[in-house]
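A.B. asks: got a structure for you, letters missing:
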């Protein structure tokens, strides 16, 4: 696993041009979506794999889209060529989470076992269902465990690289 200072988090993607003055439409996976502008510098990765770093991005929520202005980008054709570019930040740029709160990226790769010591596999990723988040565990097979602290998730121990869950291994 990469050290925090080296790890990157995917925050969004350039969706295309907005207007004719070089503004960009963005997809954002932050909550709220406009929080993407708080985390800079951005590491931009084009669909071809080229990377660059950018700071000073400004933006607004237009209701339907997030609209951004990149420094020195004023041409719609340049913006169109950036479509699909992914927006990353260094994990170290995020503030520390509150007690009993976790960044999903920090949970990925941790070992997962039951309260009875049965190893289920590793945390692959999480997703939201609206009512609660779900931890996807990959081992001998894939399991989906509701990420509800106290009910199903009993502990998260980064030092031990371990998440303990109250979950039937047969389920």
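C.D. replies: Yep, it's here. A quick note: this is a predicted structure, and the numbers were derived from the prediction, not measured. Numbers count the residues shown, from 1 in each chain.
A.B. asks: CA only for contacts and neighbour counts going forward, please
C.D. replies: Noted.
A.B. asks: can you tell me which helix in this structure is longest?
C.D. replies: Longest helix of the chain, by residue count under DSSP state H: helix 76-81.
A.B. asks: which residues touch it?
C.D. replies: Under the contact criterion CA atoms under 8 Å, 6 or more residues apart in numbering, helix 76-81 has outside partners 16-17, 19-24, 73.
A.B. asks: who wins for neighbours among the residues you listed?
C.D. replies: residue 24 (28 neighbours; other CA atoms under 10 Å).
A.B. asks: ok, now how distant is the closest residue to that residue other than its chain neighbours from residue 66?
C.D. replies: Computed as CA to CA, 6 or more residues apart in numbering, the closest residue to residue 24 that is not its neighbour in sequence is residue 17, at 4.6 Å. With distances taken as CA to CA, to the nearest Å, residue 17 is found 11 Å from residue 66.
A.B. asks: surely the residue nearest to residue 24 is in a strand?
C.D. replies: Yes: counting by DSSP: H, G, I helix; E, B strand; the rest coil, residue 17 is part of a strand.
A.B. asks: next up, the contacts around it.
C.D. replies: 23-25, 76, 79-80, 83.
A.B. asks: separation between the most far-flung residue of the chain relative to its centre and residue 152?
C.D. replies: Distance from the centre of the chain peaks at residue 116, with 30.9 Å (CA atoms, centre = their mean). Noted for residue 116: a distance of 13 Å to residue 152, by CA to CA.
A.B. asks: about what we covered before: go through the contacts of residue 17 and say which is closest to residue 41.
C.D. replies: residue 24 (16.9 Å; CA to CA).
A.B. asks: okay, pairing it with this:
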């Protein structure tokens, strides 16, 4: 029987954001290998406590609901994050967490450094309008497309859902108003 960690039950706060997934054990001393969902995983690295939920499908989990995992150390390693957690002291315990989804409260994210710097999660759901006030859609996701990021908007036309893409660069984005939940762009609906 593997050495299963004892993890306290926890509540997932309303501002929780899924930031990664535990993919495997790393080494023999209980370190976890985590696939971050961001190329700059500051929120994952900065949080001293992670909230875990079982994988939605695939790997079986020994726990249900939400549990808390206290992080002793974490760092970037290659294209992953490796972390050592309280109560996870050997490879078997780390392997038992394989597939778990990792959440961090949005309130625990580090502050952005500049006024033109945003977390992608804060842009999802914002309404996008052009300079004339014409609604262009709602941000559904952001795509990294090489040297720039692209906003993927969802809108309806003729009763059918459509998609519009706008480069998230200063040449097209005039203003991001997080409080007003709106992005103003220099873009026409027929682009």
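C.D. replies: Yes, it's here. Quick caveat, the model's predicted, so the values are computed rather than measured.
A.B. asks: tell me, how many residues neighbour the alignment partner in the second structure of residue 125 of the first structure?
C.D. replies: By TM-score structural alignment, residue 125 of the first structure lines up with residue 141 in the second structure. Residue 141 of the second structure has 16 neighbours, counted by other CA under 10 Å.
A.B. asks: how about residue 141 of the second structure: what's its closest non-neighbour residue?
C.D. replies: Once flanking residues are discounted, residue 141 of the second structure sits nearest to residue 152: 5.3 Å by CA to CA, 6+ apart.
A.B. asks: wait, a helix at the one you found?
C.D. replies: No: assigned with three-state DSSP, residue 152 of the second structure falls outside any helix and is strand.
A.B. asks: re earlier: so what sits against both of residue 17 and residue 66 of the first structure?
C.D. replies: residue 25.
A.B. asks: that older thread, list the contacts for the residue nearest to residue 141 of the second structure?
C.D. replies: 139-143, 163-166.
A.B. asks: returning to what we had before: how near is the counterpart of the residue farthest from the centre of the first structure in the second structure to residue 190 of the second structure?
C.D. replies: In the second structure, residue 116 of the first structure lines up with residue 132, judged by TM-score structural alignment. Note on residue 132 of the second structure: its distance to residue 190 of the second structure, by CA to CA, is 14 Å.
A.B. asks: all the strands of the second structure, residue numbers only.
C.D. replies: Using DSSP state E, the strands assigned to the second structure run over residues 16-26, 31-36, 49-53, 67-77, 80-85, 101-105, 127-130, 135-145, 148-157, 160-167, 173-177, 182-185.
A.B. asks: quick revisit: just the buried residues of the contacts of residue 152 of the second structure.
C.D. replies: 139-142, 164-166 (16 or more other CA atoms under 10 Å).
A.B. asks: and which of those is nearest to residue 38 of the second structure?
C.D. replies: residue 142 (11.4 Å).
A.B. asks: wait, what's in contact with that closest one?
C.D. replies: Residues in contact with residue 142 of the second structure, defined by CA under 8 Å, 6+ apart, are 120, 124, 149-152.
A.B. asks: what's the answer for residue 39 of the first structure, then?
C.D. replies: 89, 93-94.
A.B. asks: among those residues, who's most crowded?
C.D. replies: Ranked by the number of neighbours (other CA under 10 Å), the contacts of residue 39 of the first structure place residue 89 first, at 22 neighbours.
A.B. asks: and that residue, what's its match in the second structure?
C.D. replies: Using TM-score structural alignment, residue 89 of the first structure pairs with residue 104 in the second structure.
A.B. asks: tell me how far the corresponding residue of the first structure for residue 66 of the second structure lies from residue 64 of the first structure.
C.D. replies: Matched to the first structure by TM-score structural alignment, residue 66 of the second structure sits across from residue 51. Residue 51 of the first structure sits 28 Å away from residue 64 of the first structure when distances are taken as CA to CA.
A.B. asks: which one's more surrounded, these two?
C.D. replies: More crowded of residue 51 of the first structure and residue 64, by other CA under 10 Å: residue 51, with 13 against 7.
A.B. asks: can you tell me the closest non-neighbouring residue to the more buried one?
C.D. replies: residue 45 (4.5 Å).
A.B. asks: so what corresponds to that neighbour in the second structure?
C.D. replies: Matched to the second structure by TM-score structural alignment, residue 45 of the first structure sits across from residue 53.
A.B. asks: check contacts around its match.
C.D. replies: 64-67, 100-102.
A.B. asks: and if we set it to 7 Å?
C.D. replies: By CA atoms under 7 Å, 6 or more residues apart in numbering, the residues touching residue 53 of the second structure are 65-67, 100-102.
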